[in-house]
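Enquirer: kindly return the folded structure for what I paste below:
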Amino acid sequence: MFIAMALAPLLVTLDSWDGWKAIAASQGWEWAAVEKGLCEDAGVKELEALVYARRDIDSERVYLAGRGDAAPCVFYAVSRMPHLWAAAVAVEGNPRRAIETNRLFSANLQMTPVLWMVGPDPERRRIPGVTETADMSAENLVRFLSKARRAAFPLKVDYETGSLNFLRCFWVEIAKPDPVRRNDALPVTRVAPGSGAYLSLGGFGYDPKKEGPGAEVV
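Expert: The predicted model follows:
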């Protein structure tokens, strides 16, 4: 009698923090860490190759996660290839790096559940398609990821690419792209650089409640 073995989910992380290994082990998940070229098209293609090469995992339960400096690349990778992931989590970090690629599309982000674990900031503008939470516990992260399964054939695919490197999403593939022609019929969902989506996030950011350089003009 042949008994089929259940395939394990795969947790792909964009940093090699040991905590990811512990989380994956506690859930019986496989774990793979990738740390180079993460906010670039070539890096996303490497993630695609990694996922497709793993025949020992459940392709409907491939999760993406990253923390700190790698967090913005979670948004970027999901925006580029939403069909790879069942769900994704970004822990803290700053989305500016992803936004400034000019290839962060909120329509794409809405096709995959994305959770941003980040402290509350009333000045921060929300990224459409991304759910925020201040609960940064491992339990909350696992709960969010484990309930998600990738829909191989969703009823609706709303996908923007802006690049000839990414012409396929779920069951939709652009066969004959014409870069000369423009789409004037549908609204563009690109999160524009400098739009304020990453206001007051620290470091490079601007907080209107804090004193700035220079002299006050009265």
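Enquirer: from now on I want contacts and neighbour counts done on CA atoms only, so please keep to that.
Expert: OK.
Enquirer: count of neighbours near residue 138?
Expert: By other Cα atoms under 10 Å, the residues close to residue 138 number 12.
Enquirer: and the closest residue to it other than its chain neighbours, what element?
Expert: Closest residue to residue 138 apart from its sequence neighbours, by Cα to Cα, 6 or more residues apart in numbering: residue 23 at 7.4 Å. In this structure, residue 23 is located in helix 18-27 according to DSSP states H and E.
Enquirer: I have a second one here; can you model it like the first so I can compare?
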Amino acid sequence: MIGIIRYGAGNIFSLTATLERLGIPYGMINTEADFELYDRYIIPGVGHAGAAMDKLVNTGLVPAIKALNKPTLGICVGMQLLTSYSEEGNADLLDLFPVKTLKFPQTANFKVPHTGWNQVFAEKENPLFKSIPLGSHFYFVHSYFIEYDPLYTLSSTSYINKFSASIWHDNFYGVQFHPEKSGIHGETLLKNFSKI
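Expert: Down below sits the predicted model:
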């Protein structure tokens, strides 16, 4: 059963609607004691990484999150929170991955935020991408990206520059795209996560 970490910065409705449609059981985590009720976790997130980190700190859940040893998935800003630092708000984050979240450079040929469908290419074998063809399209909405590091990059894509579409280290996973808005491949990814 999935526990969704509730801290006031997540687009929870579209995620829970998708989990319900897929028949994946879930509940909400509001206190440290709630972690014991679940066997995997999702950190959702939309908006500003610095503000999201402030909200997460205010919940008092940061030490518990950093100590988790069960599968944990950060989505969009939830993924960025797993990194060490974000240029958005000049913020120190959870530092579970020693990489940074950076702002896309301004360019005449590309709009920021990056909004739309991009091909994603898995770079490592992992059950999160089981039965998802190489180069499948996923839906992105973001102005900041996680710097590419082959040590932690599970899949990559390119927009202005190459960056990590998803990351993985031990029990922690992150996806920059929104699986709950990415059609069948996003649904497959969420089903895969529910079985990791």
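Enquirer: overlay them and tell me the TM-score.
Expert: Scored against TM-score structural alignment, normalised by the length of structure 2, the superposed chains reach a TM-score of 0.40; 120 aligned residues with a Cα RMSD of 4.8 Å.
Enquirer: re the thing from before, burial count for the residue nearest to residue 138 of structure 1?
Expert: Residue 23 of structure 1, neighbours per other Cα under 10 Å, totals 17.
Enquirer: tell me the spacing between it and residue 31 of structure 1.
Expert: 9 Å (Cα to Cα, to the nearest Å).
Enquirer: any residues in contact with both of those two?
Expert: Counting by Cα atoms under 8 Å, 6 or more residues apart in numbering, no residue touches both residue 23 of structure 1 and residue 31.
Enquirer: is residue 65 of structure 1 in a helix, a strand, or coil?
Expert: strand (DSSP: H, G, I helix; E, B strand; the rest coil).
Enquirer: wait, doesn't it sit right on residue 10?
Expert: No: using Cα atoms under 8 Å, residue 65 of structure 1 is not in contact with residue 10; the gap is 10.9 Å.
Enquirer: so what's residue 146 of structure 2 up against?
Expert: Contact partners of residue 146 of structure 2, counting by Cα under 8 Å, 6+ apart, are 80, 83, 99-102, 163-165.
Enquirer: quick one: which of those residues is nearest residue 26 of structure 2?
Expert: residue 80 (22.4 Å; Cα to Cα).
Enquirer: give the contact list for that closest one.
Expert: With contact taken as Cα under 8 Å, 6+ apart, residue 80 of structure 2 is in contact with 49, 74, 86, 101, 145-146, 174, 176.
Enquirer: any idea how many residues pack against residue 10 of structure 1?
Expert: Neighbourhood size, residue 10 of structure 1 [other Cα under 10 Å]: 25.
Enquirer: how close does it get to residue 63 of structure 1?
Expert: Here the criterion is Cα to Cα. By it, residue 10 of structure 1 lies 6 Å from residue 63 of structure 1.
Enquirer: same check, this time on residue 106 of structure 1
Expert: Distance of residue 106 of structure 1 to residue 63 of structure 1, given as Cα to Cα: 19 Å.
Enquirer: which one of these two has more residues nearby?
Expert: The neighbour comparison of residue 106 of structure 1 against residue 63 (other Cα under 10 Å) goes to residue 63, with 24 against 21.
Enquirer: the more buried one touches residue 11, doesn't it?
Expert: Yes: under the criterion of Cα under 8 Å, residue 63 of structure 1 makes contact with residue 11 at 4.8 Å.
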